[in-house]
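[1] following is a predicted model, sequence given first.
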Amino acid sequence: MLIQRVHYAVKKHFALHKTLEFFWRQNWDLGSVTDIFCHMMPFYSYDIPHTCGPDPKICCQFDFKRLPGGRYGCPWGVPPETIYLGNLQNRAEMLLDQYRKKSKLFRTTVVLAPLGDDFRYCERTEWDHQFKNYQLLFDYMNSRSQYNVKIQFGTLSDYFDALDKEDAANRKNSQSMFPVLSGDFFTYADRDDHYWSGYFTSRPFYKRMDRILESHLRAAEILYYFALKQAQQYKISKFLSSSHYMMLTEARRNLGLFQHHDAITGTAKDWVVVDYGTRLFHSLMNLKKIIGHSALLLILKDKRSYDSYSFDTFLEMDLKQRTQSSLPQKNVISLSAEPRYLVVYNPSEQDRNSVVSVCVSSPTAQVSSASGKPVEIQMSAVWDTASTVSQTAYEISFLAQMPPLGLKVYKILETASSNPHLAEYVLYNGHIANKGIFNMNNIKSAQEDITLENSFITLRFGQSGLMEEMINKGDGKSHEVKVQFSWYGTTSKKDKSGAYLFLPDGEAKPYVYTTPPFVIVQHGRFFSDVTCFFEHVTHRVRLYNIHGIEGQSVEISNIVDIRKEHNREIAMRISSSINNQNRFYTDLNGYQIQPRMTLSKLPLQANVYPMTTMAYVQDAEYRLTLLSAQSLGQIEVIMDRRLMQDDNRGLEQGVHDNKITANLFRILLEKRSVMNMEEEKKSVSYPSLLSHITSSFLNHPIFPMTEKVPVPTLQLLGEFSPLMSSLPCDIHLVNLRTIQSKVDGKHSNEAALILHRKGFDCCFSSRDTGLLCSTTQGKANMYTFEDSALIDS
C-alpha cells in the first residue's frame, strides 16, 4: 500500500524516467546492505481495470468476474466478452497492446499484470472464468511468433526471479540497471488532493490497545521463559502442563493479525473492528494470567509449593479492563491488618527507579519492603467523577527500585501507625462538597499562573490550566511550550474526510469553551499534576519529583470523548519558541527518524505525517521531543476523528464507532552539549539516549501485581533478579522468546534472544540524566545473563 499509493505527479515523474522499480536504501545505511527491491504500480489502483495498461476501459473488459449477467459490471460501459475462436485474435491483440504500453514505463522486458483485488476469488465460478479465458489468450499469444511475447500465470516470486535474472546479466557488463532511492512516500495521495493522512489517527482507541498488548506480550514472553526454566529444574508439573505456551502463541498471532493494513490503520468495517478488538482483549486477559503465574513461581521461596496453590492464589495485575471497548480501570486492593504481598515487575533491561501507584481500600495504608522496612508513600484522592472524591478508595504511590527484567516484592497492610504523605489540592472554577481526609482549597478562579516544579524543570500554566512555559533548571532558560486544543471539520466539497482521507475545511479552529474549565492542582511528594476538565477532553499534565529518567520529562494524559460530534476531528497543538525553521522530525517505524518540512504549496492534509513513537523540533541549542504511547497523525497531534461518510477507498462506511479514548505522551526538553550546525542538512536524525529510554519506559511500563486472595502461608523472596547487571543504555532486549517444539507444537528447551542496538545522537550529554546504565560501543557481555539460565548448563 505504501509503495502503490503515490501522488499522481510523483508517479508521472517516476514513469517518465523509468524508475518505477528501484532499490530502497535506508538513510542511515552507508552501503547497500539493507537495500530492498521495490515495484511501484504506475496507474490509479491495483484492481484489474488499472493493472493491464493505461486504459481502464479496455482493462476492465479482461476482468471476467464482470461478464454480463453477474452482480458486477464495468463502470466504463463496455463489458467483458467470453473468449472463443471468433474473437480470440482481436481480444488477444487488444490486451497485448495494453501490456506493451505498460512495458514502456519499465526498464526490463518483464511486465507484471496483477489479476486480483480485495474480496476476490471467493467463488469457484470466478476462478474458472478468469483461468479459462486468460489461458486461451495466453496460448494464442505464445503460439504467434510475430507477437514476440512469452506470457504465463505466475507468482510474485516468478516475476522478481525473472527480473533478477535479467539484471544479473546486465551486471556482468556494468552496474545494476535499477536506481537507488532513499526516504519514504509519506504523505501520499492517489488523486487530486486526496492525501491518505486520515488513517494515521482513525480508531485511536485500538491503536493504543495494540501498544498495550505489545508491552504485555513482551513481558509475558520474558517472564514465561525464566519461569519455564525453573519449572523444569524443580519438576513443577502444574506449570509445565499449563496452556501458557499455547496462549502466548495465540497472542502473537492476534497481535500479528492486528498489524494488518486495515486493522492498526483503523480502516476496517465496524463488525470487523469488534472482532479485532475481541481478539486483542482475549489475548490481553491471557497474558495477564501468564505474567501473574510466572511471577509467582519465580519469587516463591519454596518452588515445589507452587503445585499446591489454587488458581485464586496467583498474582493479578492492578489494571482491569471489563470489555474490549472500555478503558482499563485500577483494582481497589482490599487491606487488612494482615500484610499482603505487592509484587512489581520491571520489563526494562536496565535498573529502574519508578513511581508505583495502586488503589487501596483504606486511608491508613502502609507499604514496606519484603524485610519489613517501611517505605514512604504519597496518598492521593481517587475521583469517582470530576467533582466527587471517593470515600472508599485511595491511591497510594511510592518509589520502587527494581532490578533489570526483575521482580521486587513489597508488603502492604492497614495499620493505625501509618503516616502517609497526603497530597494537597487547589481547585479552580468548581467546588467539592465532601473532601474526606484531604486538604482541598476551593478558589473561584485562578488569579495567578499555576506552577509545578521538580529538580529538573519548572512548568507554568495559564489560568485555564493549560501549560504555557517550561524552564530548564540546568541553565535557567525559559521556553514557551504551549498546549492548546483545536477542531478540524471536513470540506464542503463532494468528497469528504473518511477512514483513509483527511480532507479538512481549512486550518484548525480553536477549541472554544464558554465557561472556564474545572481545574484540579495536586501537589505531592512523588508527583504533582494539573488536571483540566473540558467537555470533550480530560487533560492532565504530571511532573514526577524523582531524580531519574521519569523526572526529566513531562507526562501528558488525555481522555477524549467526541461521540456526540458530527464530522469533526480533535487535535492537541503544542507550540514552542524553538526556532526550527519549518523543519521537524518524525519516526518512521519506532526505529528511525525522518526529517520533514512543511510545504506551503501543498494542502494542509499533505503536511500531516505519521507519528509512531516520537516527533521533535530543534534548533542549534535545544530539542523538544514529544514521545507517544500510541501511533497518531502529527502536524498537531490529532487525537480522534468522527466522520459520518465513506471516502470511497473501499471501506463503504464512515468512522462513527468512537470510544472514550486514552492518549499518553511525554514531553522532553533537552539542551545540546555540542553545537552542530550541520545537523539540519543531514537526511537522517537520531533521538538522544535519554529520549530512547524515556520512550522505552513509556511503552513498557512497570506491572504491579497483588495476590488474588490473601494467603497467610505464602512465602515470597524479596526479589527476582535474572541479570547480573543492566544491559548497556543503547541496547534494548526486544524479546526473549521460547521456541516452539518441532514435535508437538508445545515449547522446546530453546529460546531466541533478540537484542537491538539503538542509534543515538551524541550531541546530547547523558551525564546528570539519572541513567542507571552506560554505553559499550554496541558490545553486550553475555556473562550478564549467566545467572538467569539463559546459558543452559
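    That came in fine, so what should we check first? All values reported here derive from a predicted model rather than from experimental measurement.
[2] contacts and neighbour counts: CA atoms only from here.
    Noted.
[3] for Asn133, see how far away Leu85 is.
    From Leu85 across to Asn133, the span is 11 Å (CA to CA, to the nearest Å).
[4] ok, now Lys496?
    39 Å.
[5] and these two? Which one has more around it.
    Higher neighbour count among Lys496 and Asn133: Lys496, with 22 against 18, using other CA atoms under 10 Å.
[6] quick check, that one in a helix?
    No - going by DSSP: H, G, I helix; E, B strand; the rest coil, the assignment for Lys496 is coil, not a helix.
[7] all helices for the protein, in order.
    8-16, 56-59, 88-103, 124-143, 156-171, 204-234, 237-240, 244-258, 270-299, 689-699 (DSSP state H).
[8] residues in contact with the spatially closest residue to Arg563 that is not a sequence neighbour?
    In space, Arg563 comes closest to Asn658 once its chain neighbours are excluded; the distance is 5.7 Å by CA to CA, 6 or more residues apart in numbering. Going by CA atoms under 8 Å, 6 or more residues apart in numbering, Asn658 touches Arg203, Phe205, Asp561, Ile562, Arg563, Arg641, Arg642.
[9] putting a second one here so we can go through both:
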Amino acid sequence: MCISTYCTFLFLIISLCITVPVKSSNGCGYDACNLGDPNKLNVHIVPHTHDDVGWLKTVDQYYYGARENIQHAGVQYILDSVIHALEENPDRRFIYVEIAFFWRWWNQQTNETRTKVKNFVNEGRLEFISGGWCMNDEASTHYNSIIDQHSLGAEFLRDQFGECARPKIGWQIDPFGHSREQASILAQMGFDGLFFGRADYQDIEQRQKIRTMEMIWQASTNLGDQSWLFTGVLPNGYGPPGSFCFDIFCDGEPIMDDPRLHDYNVPERVQKFIQIAHDEALAFATNHIIMTMGSDFQYGNANHWFKNLDKLIKYVNAEQANGSNVNVFYSTPSCYLYALNKVGRSWTIKTDDFFPYAHHPHGFWTGYFTSRAALKRYERHSNNILQVTRQLNAFANTNLRNSIFRLSEAMGVVQHHDAVSGTEKQEVAFDYAMRLAEGIDAAVDVINKAYDKLLPKDNQSLPNVPQFLCQLTNISECLPIEGQDRFTLTLWNPTGHTISHHVRVPVTKNYTILDSTGHVILADLIPISEPTKKIPGRKSFAMNQLIFKAILPALGFNTYYFEVKNNTLLTNKINDEQEIIITKDDKCILQNEYLRVEFDCQGNLNKIINLKKNIVVPFTAQGFYWYTSFAGNNSRAEFQASGAYIFRPNSSDPQPVSTKRSITCIKTATVQSAIIVFNDWTSQEINLYDNANILEVEWTVGPIPIDDNIGKEIILRYDTDIKSQSKFYTDANGREVLERIRDYRPTWNYSKVESVSGNYYPINSRIWIKEPNRQFTILTDRSEGGSSIYDGSIEIMVHRRTFYDDALGVDEPLNETAFDDGLVVRGRHFLIIESPASSALYHRVGSQQLYMHPLATYALPQLSYVNYSTTYHQTWSGLENDLPLNIHLLTFDQLDTKQYLIRVEHYFELNEDDTYSNSVIFDLQKIFQSQGIIIDIVELTLSGNLPLNNMKRLQWSTTNKTLSKMNILKEISLEDLNIILNPMEIRTFLVTVE
C-alpha cells in the first residue's frame, strides 16, 4: 500500500566524490554488481513491484487479477510480463519479494520458462529480496512466525534455484513501523542489510537534515555484532521520484525521443531527472543513491516501464559529455548496499526501534496494534497448532510434512502486513481465517496419524480412536462431547518442561476423571458464567464446566478418561458433595499460598499482595474504558479519522464503560474466581488457581454498541500506586524488551501532538511498570496496543469498532460483526506482582506457556477405562529429562525419515535473572532419544538455508569506532553434542539420525 502524500518527500542536493573501484562482472550476487563511477553521483535504478499478499482483495484474487473493480492487480501477468521484458535487454534488472505469489506462478510454468528464469537468477538479473512468503508485519507478529514464514520462502528458493537465489537483503518497504527484533532476526539469517519505506515524519525530517538516512542498527542488546544490520530508509517511500512513474496507470510523461516530432521532450525530462537526483543526494551520505522504480502491483505491462527506463538511462548518461556528474544504471538493493559497503565510511548507529510511526502530527498508526483482535488471537492459536503438529509428526515419525504444508502456507500468508495487522477489508479477513481453518483441518489429520502410532501399546495394530479439536472451549463449548457417557481428553505439552496446567471442560453431565494410573482426579464442577452463556453464536447446552489440574510431561502427552457418574442431565444444579462457595455483590478475597487478591462489594479490585515477598500493589482503578474514535473527514491532518490503521481518540480521558458493576465470587479447591460484570457487553473473570503465582484475567468485550453513532476504542486499564516515572517496558515480537518513556523518542526531539496514540506501542507478549522493589507485569495472549499514559497505570486496547475509514486505502470502517451484531472478543491477561529481580522468571516462563499452550484433543472411545488403559498409552514423553528451564525447543520439523530441522533458543536476556540469564549447556541427543542416534549434524543460519560456516556477512564500521565483525563460526561435532546457548541466542541445526 503506497500513500501518495508519503511518497512525495522533497530533498535538497549534495554529492560526495569518494574513490571506489569500478567493478562489474558476470555471475550472481555481489559479483554481478555495477558499482558505478567513483567520480560521479551514481543513481541505482531498482525496478520492483510491491504485491500485497491480500489487502483489498484476497491473495488468490490478487494473483489471478480478479475483482478489477476493487483494484487493478494481477500478479500472474506481472511475472509473465517481467520475464519477457528481461529477455529484451540484458542490462535490465528486476527484484521480487513475495514468494507466496511467485510459488503459485512457478507451479504453472513450463520447463522452458523455468530454465529461462533460472538463467536470469544465475546472471543476477532477477533477484529475490527478503525471500519470505510475504512481507510480514512487524508490530503484530510473533518471532516464531516471522522465522517460519521467512524459512518457508527460503526453502523454496534454495530448492528451486540454489545459492544464487539466497536473499541477503531485507526489503520491508511497506510495514507501518519497524521492530528491532525483526532486524535482529534478519541479521541472524545471514542478511547484510535492510531497507524500508516508512519512518515517522519527524524522524525523516531530522535524518534528512543530518544525512543519516542510512545507519547500522544494533538490533539486540544481548547478541552483539551478530545482530548488527545495515539499515536504510528509502528516499521516496517505495515509489518512483515525482513524474517518473512509467506504469500504465501513472501520469508521468513518457520519454518521447524522436526529435522530428512536436512532443519531443528528452531535454526537459533529462534535466528534471538530474535535478531530482541532486535533490535526493543531499539527504544521503555518499555518492550513491537509490531510486525505487515501481509500486503496488506495477509492471503488469513491464515493457511500458522498461522501455522508458532504457531511454532515461541512455539520455541521462549522455549528458556526462556536457559536464553532468549523474551516472544512472539498472541495479538492485544488494548492489546498492554493496556499493555503500565499498565506500568504506563509518556509519551512525541506532539501538531503539521505529515505533510508533506517524505520517503527520495526527496520524499515528497505532490502531492496527489491536485491529481485528479475534484474527490476531486466531493467528497465534494456529501457530500453536502448527508447532504441535510438527512435533507430533517428528516424534511419531509419520513423515507427513507435505500434509502440514497447508497450515504452514496459510500461516505464511497471514503474517503479511495487511493480514495479522488487521488492516484489510472484511472480506479478506474472512479469507485469511478460512485459510487458517483449512490448514488446521489438514493438521488434524497429521495429529491423528501421529497418535495412531504413539497411543497403542506394544506396537499393536488397533482400531483408530479419532482425535478432534474443540476450538470453542474458550466460550465453554465442545458440542461433540455433549451428552456422551465417556470421552477422552489428550493434552500435548509442546514445551521442553514439565508444566502444571488447569483444564476447563464444558459438560452437560457430571463425570469421574481418571488419569494414566487409574486414579480419580480431583475436579471441581462450577457454573459457566452468565456473560459466557450469552455470547452470540454459542450453541452449547453446557451450563457447567469441570476444572482440574493436569501435570503434563515435557514434549509429551497425558490422556484423561471421562466417564459419566450418572445419566442425570445437569442444569444449574451443582454436585451436592462438592465444596463450593458462591457469593454475590459482597467483598471477595481470592487467596492461595502465593497471592491474595482483594475486591470490595462493588467489584473494584483493591489490591494484590505477593504473600511470599510481602509486595503490596494497591489499585486505584481497574476495569474497562473507551475512547471515542475521532470522526474526521481526512481532508487535512487535523481532520484525520480513527480507523483500521490509525488510533486517534477525540479526548485523552477515556470514559468508563459503566459506573456500576456486579461481582460474583466462586471458591473451590481448584480455583477461586471473581466474575465482574460491567454491563451487557463487558465483563471479566479473574481467576486464581491453586498453587499459582500468576493471576489470570479473562476478559469479554462485545458487541460494542454503536446505536449512538460513536466509534469506540475499548481499553482494559490497571491503575496502581507504582511510581513509574514516565517509564514502561514492552516486548519486541515476543522476545527482547525495550524501555519506553512517555512523550519521548531517543533519536529526535519529539513534538507531542497526540498525547495518547503517540505513546502507544505494540505489546506482543508483555508490558510492565516498576519501582526499585516492585514490578507489575501483564502478559497478553495475542498482540495488542497499549501504554502507560499516567504514572502507575497500564492500559491495553482489547477491541475496536469505528464508524469512519482513515483514508489510508482500505476504504471501509473497522466494524466487525457476527451473528447480526457486533463481534464479541474474548482474551486473557496474566498479572504478575514481583520484585524486578525476580520478575523475569515468571514473565519469561509465563509468556512461553501462553504462546505454546498445551493442545487439547478429544476422542470418543467405545472401550471401558480398563480396556482403554490396557490397550493405549495414557502418558508419553519424548524426553527422559526436562530441558533446562531457560531453553525452549522453538522448531522440531521432520524433513524426511532421517532428517530433522531443529531450533533451540535461550529465551532469557542478559542480566534478567541471577540464574537463568547465564549461558547453558545441554545434550542435543536427548531430544532425539526416541528417533535414534545422531549420525550427522550441520549448524545452519536462522532461516535454515545455509550452513553457518558458509555465512560471510559484510563488515561495517560505525562512528563510535567499533568494527562489526559479522562472521560467526561455531564448531559442533558428533563426539560432543553438548550445545552451548547464550542469552537470547537461537541455534538452528540440520540433524540426521539412524
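    Received it, and whenever you're ready, just let me know what you need. These numbers were taken from a predicted model, which means no experiment stands behind them.
[10] any idea what the TM-score comes out to?
    The TM-score (TM-score structural alignment, normalised by the length of the first structure) is 0.82; 694 aligned residues with a CA RMSD of 3.0 Å.
[11] quote the end-to-end distance of stretch 925-939 of the second structure.
    Terminal residues of stretch 925-939 of the second structure lie 14 Å apart, using CA to CA.
[12] chain center to it, what's the gap?
    Offset of stretch 925-939 of the second structure from its chain centre (CA atoms, centre = their mean, to the nearest Å): 30 Å.
[13] elements contacting the longest strand along the first structure?
    Longest strand in the first structure, counting residues (DSSP state E): strand 388-402. Here strand 388-402 of the first structure touches strand 352-360, strand 378-385, strand 407-414, going by 3 or more CA pairs under 8 Å, 6 or more residues apart in numbering; DSSP states H and E.
[14] closest one to Ala615 of the first structure among the ones you listed?
    The minimum distance between Ala615 of the first structure and those falls on strand 352-360, with 24.1 Å, by CA to CA.
[15] the closest one - contacts with which helices or strands?
    So strand 352-360 of the first structure, by 3+ CA pairs under 8 Å, 6+ apart, packs with strand 332-333, strand 388-402.
[16] could you dump the ones you listed to CSV with mean neighbour count?
    CSV is the format used below for those (neighbours: other CA atoms under 10 Å):
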stretch, mean neighbour count
strand 332-333, 20
strand 388-402, 19
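[17] will you turn these into JSON lines that also has distance to Tyr591 of the first structure?
    Putting those into JSON lines (distance: least, CA to CA, whole Å) gives the following:
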{"stretch": "strand 332-333", "distance to Tyr591 of the first structure": "38"}
{"stretch": "strand 388-402", "distance to Tyr591 of the first structure": "26"}
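[18] and of the ones you listed, who's closest to Phe160 of the first structure?
    Proximity to Phe160 of the first structure (CA to CA) singles out strand 388-402 among those, at 50.6 Å.
[19] just want the angle from that closest one to strand 352-360.
    Orientation check (axes from the mean of the first three to the mean of the last three CA atoms, to 10 degrees): strand 388-402 of the first structure against strand 352-360 gives 150 degrees.
[20] residues in contact with strand 388-402 of the first structure?
    332, 344-346, 351-363, 375-384, 408, 432-436, 526.
[21] distance to Asn781 of the first structure added to the helices of the first structure, as JSON lines?
    Output for the helices of the first structure, formatted as JSON lines (distance: least, CA to CA, whole Å):
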{"stretch": "helix 8-16", "distance to Asn781 of the first structure": "48"}
{"stretch": "helix 56-59", "distance to Asn781 of the first structure": "60"}
{"stretch": "helix 88-103", "distance to Asn781 of the first structure": "54"}
{"stretch": "helix 124-143", "distance to Asn781 of the first structure": "57"}
{"stretch": "helix 156-171", "distance to Asn781 of the first structure": "41"}
{"stretch": "helix 204-234", "distance to Asn781 of the first structure": "19"}
{"stretch": "helix 237-240", "distance to Asn781 of the first structure": "30"}
{"stretch": "helix 244-258", "distance to Asn781 of the first structure": "29"}
{"stretch": "helix 270-299", "distance to Asn781 of the first structure": "24"}
{"stretch": "helix 689-699", "distance to Asn781 of the first structure": "20"}
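[22] quick one: which of those helices is nearest Gln605 of the first structure?
    Between Gln605 of the first structure and those, the shortest gap by CA to CA is with helix 8-16, which sits at 15.8 Å.
[23] the closest one aligns to what range in the second structure?
    Helix 8-16 of the first structure corresponds to residues 201-209 in the second structure, going by TM-score structural alignment.
[24] any idea how far Tyr245 of the first structure lies from Val367 of the first structure?
    Distance, Tyr245 of the first structure to Val367 of the first structure, using CA to CA: 34 Å.
[25] more neighbours, those two?
    It is Val367, of Tyr245 of the first structure and Val367, that has more neighbours when counted by other CA under 10 Å, with 25 against 22.
[26] residue contacts, the alignment partner in the second structure of the more buried one?
    Superposed on the second structure with TM-score structural alignment, Val367 of the first structure falls opposite Ile513. By CA under 8 Å, 6+ apart, Ile513 of the second structure lies in contact with Val520, Ile521, Leu522, Ala523, Tyr560, Tyr561, Phe562, Glu563.
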